[in-house]
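In: My questions concern the predicted model and sequence given below.
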Amino acid sequence: MTELRQVPLGELCEVTVGPSGSLLDSLQDGGDGVPVLTPSDLTTLREVEIDHLRRLPRREAARLSRFSLNQGDVLFVRQGALGKVAVIKPEHSGWLYSSSCLRLRLLSDQVLPSYLAMYLSRPTFVSDLLGQVPPGTVLWVHAATLRRQMVAVPPLARQLAAEKAVAAVDTQIKIQRALLAKLEGLGPALFEEILASK
């Protein structure tokens, strides 16, 4: 078995904090504009949820282009819900992200975005990270702290195998969640039907 290489995250990718809240004062629900991703827009399955996106007017978003997202970037939640990450897909390119997140832009082709996202969401990684976060009412990870974290990097073939295996599990989770949502709605519907019956 090929030995894993331990590499500091800062050598694998550029870590960039999102724009400060004062630069996002004009965020609005719905409407036109450029979506701005926040921790609540990231799912536990390392994806972006688009149901409740907030947007920034295009004129203001243009001034923040240095914070735009590209396909293959990994978005890491650094405030509150540590361990939530998402891989940016083509349809999210050009979107922005809040200061509660860190953008990880790969500098090397030795690691796949999907593998990195899975690794950073591992309970053991999050636990180790929490041990280095200053105590306080709100958990907050500094970019420098994340850059110092070591990442186990296997050969690309093993990364692809891990990606495929986890994707299969994720698919089953989505199927089961959809079934559960239907079942949760079934009880109240049956109750109303019984009440209405004569």
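Out: Perfect, I can see it now.
In: all contacts plus neighbour counts: C-alpha atoms, from now on.
Out: Fine.
In: For the longest helix anywhere in the chain, name the packing helices and strands.
Out: With secondary structure taken from DSSP state H, the chain has its longest helix at helix 156-196. Applying 3 or more CA pairs under 8 Å, 6 or more residues apart in numbering; DSSP states H and E, one finds that helix 156-196 makes contact with helix 113-120.
In: Which parts of this protein are strands?
Out: Assigned strands in the chain, in chain order: 5-8, 13-17, 28-29, 34-37, 54-56, 74-77, 85-87, 96-97, 101-106, 150-153 (criterion: DSSP state E).
In: Next one for the comparison:
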Amino acid sequence: MVLVRLGGVGRVALLGEGVDDWVYHSSCIRIRPDASQINPVYLAAYLAYPPVVDQLLSHVQVGTVPLLTAGSLRSLHVALPGPNLQAVMAGALAEAALQMDIQQRILTRLTSVRQGLFTHMLGNNLPGEATSRPQPAARERKAPRTRRTNRMS
């Protein structure tokens, strides 16, 4: 798991097993939770939960760029239910995220269909506009201007 610690503090990414091609920057903190005690999917969701993000931001050192240190991250209290409940919660949150993604795709598609349908029904004719728009007169092209330079050897 990677947590942004510099700048956009609080953004979390969960890395899968065997992911070797990820590069993380000094502006991130790598978190390796003990899988026997904490479900990484649960922890990622917990750290992305808005009240917890607010807590993280309260631990940030304010300066030109917000900075979250490893020490201040260690001082963050984590609500830790039992492993079975963590797994159930992680599964439910993953399912909700999947359903949100599906609904967002449907909404995006319906927005496009609605706009296209309305355009088709109007026939591209709006009241007050001529049915055929006059084409602009073709402009005569001038030769491009060149720049004179003085070259002294």
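Out: Happy to help now that I have it. Here the structure is a predicted model, which means the values were calculated and not measured.
In: picking that back up, save the strands of the first structure as CSV, and put in mean neighbour count and distance to K182 of the first structure too.
Out: Shown next, in CSV, are the strands of the first structure (neighbours: other CA atoms under 10 Å; distance: least, CA to CA, whole Å):
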stretch, mean neighbour count, distance to K182 of the first structure
strand 5-8, 13, 44
strand 13-17, 18, 39
strand 28-29, 14, 28
strand 34-37, 24, 28
strand 54-56, 22, 28
strand 74-77, 27, 30
strand 85-87, 28, 26
strand 96-97, 22, 33
strand 101-106, 24, 33
strand 150-153, 18, 39
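In: Mind checking these for the one nearest to D170 of the first structure?
Out: Proximity to D170 of the first structure, assessed across these by CA to CA, is greatest for strand 85-87 (13.4 Å).
In: which residues in the second structure does the closest one align to?
Out: The alignment of strand 85-87 of the first structure onto the second structure (TM-score structural alignment) covers residues 12-14.
In: what's in contact with the matching stretch?
Out: Contacts of stretch 12-14 of the second structure with the rest of the structure, by CA atoms under 8 Å, 6 or more residues apart in numbering, involve 1-4, 40-41, 44, 47-48.
In: Look at the alignment partner in the second structure of A167 of the first structure and say how many residues are nearby.
Out: By TM-score structural alignment, A167 of the first structure lines up with A94 in the second structure. Here the number of neighbours of A94 of the second structure (other CA atoms under 10 Å) works out to 15.
In: ok now do R5 of the second structure, which residues does it touch?
Out: R5 of the second structure touches 27-29, 66-69, counting by CA under 8 Å, 6+ apart.
In: To T171 of the first structure, which of the strands of the first structure lies closest?
Out: strand 85-87 (15.8 Å).
In: Dump the contacts of stretch 12-14 of the second structure to a markdown table, plus distance to S58 of the second structure.
Out: What follows is the contacts of stretch 12-14 of the second structure, written out as a markdown table (distance: CA to CA, whole Å):
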| residue | distance to S58 of the second structure |
| --- | --- |
| M1 | 21 |
| V2 | 19 |
| L3 | 16 |
| V4 | 15 |
| P40 | 23 |
| V41 | 23 |
| A44 | 19 |
| L47 | 14 |
| A48 | 15 |
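In: So L102 of the first structure sits against G83, correct?
Out: No: the criterion here is CA atoms under 8 Å, and L102 of the first structure misses it with G83 at 11.8 Å.
In: which residues are common contacts for these two?
Out: The contact lists of L102 of the first structure and G83 share 76-77, where a contact means CA under 8 Å, 6+ apart.
In: which residue in the second structure lines up with K182 of the first structure?
Out: Counting by TM-score structural alignment, the partner of K182 of the first structure is R109.
In: Run a quick neighbour tally on its match.
Out: Using other CA under 10 Å: R109 of the second structure sits among 11 other residues.
In: And it, how far from Q103 of the second structure?
Out: 10 Å (CA to CA, to the nearest Å).
In: do P66 of the second structure as well
Out: 34 Å.
In: for L56 of the second structure, same thing?
Out: 30 Å.
In: just S58 of the second structure next, same as before
Out: With CA to CA as the criterion, S58 of the second structure and Q103 of the second structure are 33 Å apart.
In: again with Q55 of the second structure
Out: Distance from Q55 of the second structure to Q103 of the second structure, by CA to CA: 30 Å.
In: circling back: more neighbours, L56 and Q103 of the second structure?
Out: More neighbours surround L56 than the other of L56 of the second structure and Q103, with 20 against 12 (other CA under 10 Å).
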